[in-house]
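build the 3D model from these lines:
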Amino acid sequence: MAKNDPVGDNARRGAVRDRSQVYNPKNETWTKRDSDSGRFMDQKKDGEPFKGVRKEPK
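Next up, the predicted model:
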């Protein structure tokens, strides 16, 4: 039987809630947004999408 141990190791399991990401083709980066307020939070430098954050439709 599979377990999610060890408890308390600060590892995320599942999707990040209340967050979304959108791709900016002008500078070719992914930007993370807060779903509640709509504010932009963070931007990736390497051009790869954020892990575990849902993508907004184009």
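
rest of the way, CA atoms for contacts and neighbours
Will do.

just the strands in this protein please.
19-24, 29-34, 40-43, 54-55 (DSSP state E).

to compare against the first, here's another:
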Amino acid sequence: MATNPPKGDGHRNGAVRNRSQTHNPQNDRWTKRDAETGKFIDQKADPKPFKGVRKER
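As a prediction, this is how the structure comes out:
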């Protein structure tokens, strides 16, 4: 799990583990995926990518 002290400063140190994101060109949204199961977890409401989550190529 990523660490993020001091609390309340609004940023994370390190990447989110066991997650990746991929871009869906049909609706121009980024979708977060669980790396262990391959299931889709979440989708962004805006066209910007998730912060701190690695991108699939």
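
next, format the strands of the first structure as JSON lines and append distance to Arg12 of the first structure and mean neighbour count.
Below are the strands of the first structure laid out as JSON lines (distance: least, CA to CA, whole Å; neighbours: other CA atoms under 10 Å):
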{"stretch": "strand 19-24", "distance to Arg12 of the first structure": "14", "mean neighbour count": "19"}
{"stretch": "strand 29-34", "distance to Arg12 of the first structure": "17", "mean neighbour count": "19"}
{"stretch": "strand 40-43", "distance to Arg12 of the first structure": "18", "mean neighbour count": "14"}
{"stretch": "strand 54-55", "distance to Arg12 of the first structure": "14", "mean neighbour count": "16"}
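
now the ones you listed as CSV including distance to Asn10 of the first structure?
Shown next, in CSV, are those (distance: least, CA to CA, whole Å):
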stretch, distance to Asn10 of the first structure
strand 19-24, 18
strand 29-34, 21
strand 40-43, 20
strand 54-55, 20
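
to Arg13 of the first structure, which of those strands lies closest?
strand 54-55 (14.1 Å; CA to CA).
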